[in-house]
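Student: Sequence first, then the predicted structure:
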Amino acid sequence: MLRIGSVVLGVSDVPRAARFWMGALGYVPRDGMDDDWVVLVPSEGAGAQVALMRSGTPVQERPRVHLDLYAGDAADQAAEVERLVALGAGRVDWDLYPDDADFVVLADPDGNRFCVIDTGNH
C-alpha cells in the first residue's frame, strides 16, 4: 500500500521558504538544507513532511494543489493568520470566497497559496 511521504512545494529561494515554513509549522530540516532542496519534518511527534524544491516555474494564481492548515476555531484562525502574516505570508485577495467561508487564503513568501481553516464548525 502506498502512502504520502512528502508534500513538495516549488520555491525560488529554498532557505527563505524553509525559514517561513519552519516558523509557520514548528518544523525542522530532516537532513540539513542546501540551496536546492530541503525536507522539513515536525520537531516533535508525527506529521506530514513538507519538502521545498528550488523551481523556476511561475506561481499559479489558482493552484490545482495547495495546503490546508487547520486552526481550532474562528479566534484561533484569526490569531494564526496574523502570526503567519508576521512571519512573511501575504494576504490573497481571493474572489472565490463563499458567503460562509471558513477559510482564509494566504501566500507564502514565494507566492504559493495555502488556506487557514476554521475547524470549529466541522
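Tutor: Sure, I can see it.
Student: drop to CA atoms for contacts and neighbour counts, all remaining ones
Tutor: Fine.
Student: Excluding residues flanking it in the chain, which one is nearest residue 56?
Tutor: Sequence neighbours aside, residue 12 is the residue nearest to residue 56 in space, at 6.3 Å (criterion: Cα to Cα, 6 or more residues apart in numbering).
Student: also this one, for the comparison:
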Amino acid sequence: MTVRVGSIVMGALDVRRAMEFWCRALGYVPRDEPEDTWVVLTPASGDGPNISLGLSETPVQHRPRVHLDLYTGDQAAEVERLLGLGASRVDWQDYPADADFVVLADPEGNRFCVIDHA
C-alpha cells in the first residue's frame, strides 16, 4: 500500500481572499467551483499536492506546528513577488545566524517560509 500527501489544509476567515493569494503565489487553480467556506486548489501543471482552504475562525498560531516551505532559486525576488501579492513579513525572533529561510504570512496571517534552494 502506498500513501501520499493529497492536500494540505489551511484555515481562512476569507476563503476567497486566501484562494486568490495562493492561486497567484503558486500557479494553482480551483479544482471545482469555489464556495465561501471551502475550496480545493490544485497545481495548474497537475503535479504536486493540493492546497485546501476551509473557513475557520480559529486565531492564527504564533508558531504554527504545520506550515508550507516554498523552495526557490531566487529567494530575494520571490519574497518581493509574494509581498506584492499581499503577503507580509513576520517579525521572526528565532532566525539562526545562517538562516536559509524568510518567514512570511499570507493575507489571512497563515505563516510560511521561503527557502533559498539555490
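Tutor: Received, thanks. The model shown is predicted, which means the values in this text are computed figures rather than measured ones.
Student: Give me the TM-score for these two chains.
Tutor: With the length set by TM-score structural alignment, normalised by the length of the second structure, the two chains reach a TM-score of 0.97; 117 aligned residues with a Cα RMSD of 0.7 Å.
Student: okay, now residue 66 of the second structure: neighbour count?
Tutor: Number of residues near residue 66 of the second structure (other Cα atoms under 10 Å) recorded here: 13.
Student: residues contacting it?
Tutor: Applying Cα atoms under 8 Å, 6 or more residues apart in numbering to residue 66 of the second structure gives no contacts.
Student: Give me the number of neighbouring residues for the residue nearest to residue 56 of the first structure.
Tutor: The burial count for residue 12 of the first structure: 20, using other Cα under 10 Å.
Student: now do residue 58 of the first structure
Tutor: 12.
Student: Repeat that for residue 102 of the first structure.
Tutor: A count of nearby residues for residue 102 of the first structure, using other Cα under 10 Å, gives 18.
Student: Could you measure from the aligned partner of it in the second structure over to residue 76 of the second structure?
Tutor: Residue correspondence, TM-score structural alignment: residue 102 of the first structure in this structure matches residue 100 in the second structure. In this structure, residue 100 of the second structure and residue 76 of the second structure are 11 Å apart, going by Cα to Cα, to the nearest Å.
Student: Spell out which helix or strand contains residue 104 of the second structure, please.
Tutor: In this assignment (DSSP states H and E), residue 104 of the second structure forms part of strand 101-105.
Student: got the contact list for residue 106 of the first structure?
Tutor: Residues in contact with residue 106 of the first structure, defined by Cα under 8 Å, 6+ apart, are 89-92, 113-116.
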